[in-house]
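K.L.:
no FASTA, just this:
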């Protein structure tokens, strides 16, 4: 069956926010006197912030971690948030060809809407599923399935793409076509270990991939 619904992760997929995320974590870890381990921390991107806060700050201090993160993230958001090259052009092309588009992210709705509104991505999206919209989060399938429920789109006609193994797992568990992108957090080999249906190295390759499912 042809794919006509395309869902996207946000950070590291549509928007180049990883420098902002790393800088924010560094500040929070420093202020809370938590030992910093870059590789360990950054591998958690894609999970809900509250879960990351509990992992590194503990149950008792996680509200402080969450509040500090939101504070520092907001301060530098506009300066350090930008779309990846070709993102807006790709979304315009997909929309003009009749694809239905949505975002599935582990960010809070407020922060996600700020980012996509600031960058002009919101006008292309039919739905945005954020952390508050489901009880179970990526790598569980619930956020992807929630987006499809809101769009009334069958799984057979949908694809979900992201830069994290959590995205690939969520897509596969939801039964949609899974597409990994190589310009975000994870290396190509790390994505391949989760056996996505496709790997995308540049936006220009997306249309041919989607068209292949229609032939």
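P.N.:
In hand now; what should we look at? This is a predicted model, so every value here is computed, not measured.

K.L.:
okay, CA-based contacts and neighbour counts for the rest of this
P.N.:
Fine.

K.L.:
which residues in the protein form strands?
P.N.:
Assigned by DSSP state E, the chain shows strands spanning 5-8, 15-16, 82-83, 100-104, 127-129, 158-162, 177-181, 198-200.

K.L.:
Mind putting those strands into CSV with mean neighbour count?
P.N.:
Converted to CSV, the strands of the chain look like this (neighbours: other Cα atoms under 10 Å):
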stretch, mean neighbour count
strand 5-8, 23
strand 15-16, 20
strand 82-83, 18
strand 100-104, 24
strand 127-129, 22
strand 158-162, 27
strand 177-181, 25
strand 198-200, 19
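
K.L.:
would you list the ones you listed in JSON lines and tack on distance to residue 209?
P.N.:
Formatted as JSON lines, the strands of the chain follow (distance: least, Cα to Cα, whole Å):
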{"stretch": "strand 5-8", "distance to residue 209": "12"}
{"stretch": "strand 15-16", "distance to residue 209": "21"}
{"stretch": "strand 82-83", "distance to residue 209": "21"}
{"stretch": "strand 100-104", "distance to residue 209": "16"}
{"stretch": "strand 127-129", "distance to residue 209": "23"}
{"stretch": "strand 158-162", "distance to residue 209": "11"}
{"stretch": "strand 177-181", "distance to residue 209": "10"}
{"stretch": "strand 198-200", "distance to residue 209": "8"}
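
K.L.:
In addition, the following structure is provided for comparison:
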């Protein structure tokens, strides 16, 4: 069936922000006295914070603090989060070719505003689904299912793109064909394919050159 909607992850897929989030989480964990290796944190970026935090922080009080601390730390570094190669061009090309483009992201509203501006996506894409719009965050399928519902398309009329196994698992659970990109830095081609990606590209630039979404 022909593709009508393209659902894009943001952090690590369109925006070079995964390492900023990793550092922000590391600093937040430090502030509550619970140090974690940055490499381990990086692997968890892409999950909802409700699932990420308990992987590294014990105690309800500390867990309750770290999300706010992460937000403060990340916002101080946000200016360094820039579009990844081909990201703006991919979004523009998909819109111009008549596809419904949706962002499915765990980004906070203030982060999303920054991303939308730099990606030149405001007023161009059909919409954004964030973790605040659904009951369960990635790797649950809720974000992608909500995007399908809002777009008014069936799963086989959509394709998703993400950089982490959490993106791929979530989209696959919603029965959406999913493409992986390596631009987030945490996962290699094999890991993304094991998670369920049908193809993997270096970044959005390579994906656009492939003829996506007609050909991958």
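P.N.:
That came in fine, so what should we check first? All of these numbers come straight from a predicted model, not from anything done at the bench.

K.L.:
Quick check: TM-score for this pair?
P.N.:
TM-score for the superposed pair, counting by TM-score structural alignment, normalised by the length of the first structure: 0.90. Supporting figures: 212 aligned residues with a Cα RMSD of 1.8 Å.

K.L.:
returning to what we had before: between the strands of the first structure, which gets nearest to residue 26 of the first structure?
P.N.:
Among those, the nearest to residue 26 of the first structure by Cα to Cα is strand 15-16 (17.5 Å).

K.L.:
got the contact list for that closest one?
P.N.:
Strand 15-16 of the first structure has contacts (Cα atoms under 8 Å, 6 or more residues apart in numbering) with 81-84, 87, 184.

K.L.:
rerun at 6 Å
P.N.:
For strand 15-16 of the first structure, contacts defined as Cα atoms under 6 Å, 6 or more residues apart in numbering pick out 82-84.

K.L.:
and what of stretch 135-142 of the first structure?
P.N.:
For stretch 135-142 of the first structure, contacts defined as Cα under 6 Å, 6+ apart pick out 166, 169-170, 173-174.

K.L.:
Now with 10 Å, please.
P.N.:
For stretch 135-142 of the first structure, contacts defined as Cα atoms under 10 Å, 6 or more residues apart in numbering pick out 46-48, 104-106, 130-131, 133-134, 143-144, 148, 164-176.

K.L.:
now do the same end-to-end measure for it.
P.N.:
End-to-end distance for stretch 135-142 of the first structure, by Cα to Cα, to the nearest Å: 8 Å.

K.L.:
quick one: contacts for the aligned residue in the first structure for residue 75 of the second structure?
P.N.:
Matched to the first structure by TM-score structural alignment, residue 75 of the second structure sits across from residue 74. With contact taken as Cα under 10 Å, 6+ apart, residue 74 of the first structure is in contact with 20, 24, 111, 114.

K.L.:
List the residues that contact the first one.
P.N.:
Residue 20 of the first structure sits next to 26, 72-74, 76-81 when contact means Cα under 10 Å, 6+ apart.

K.L.:
now the second one
P.N.:
Contacts for residue 24 of the first structure (Cα under 10 Å, 6+ apart) come out as 18, 30, 68-77.

K.L.:
again with the last one
P.N.:
Taking Cα under 10 Å, 6+ apart as the contact definition, residue 114 of the first structure lies against 74, 77-78, 120, 122.

K.L.:
Next, work out how far apart it and residue 60 of the first structure are.
P.N.:
According to Cα to Cα, residue 114 of the first structure and residue 60 of the first structure sit 29 Å apart.

K.L.:
Cool, thanks, talk later.
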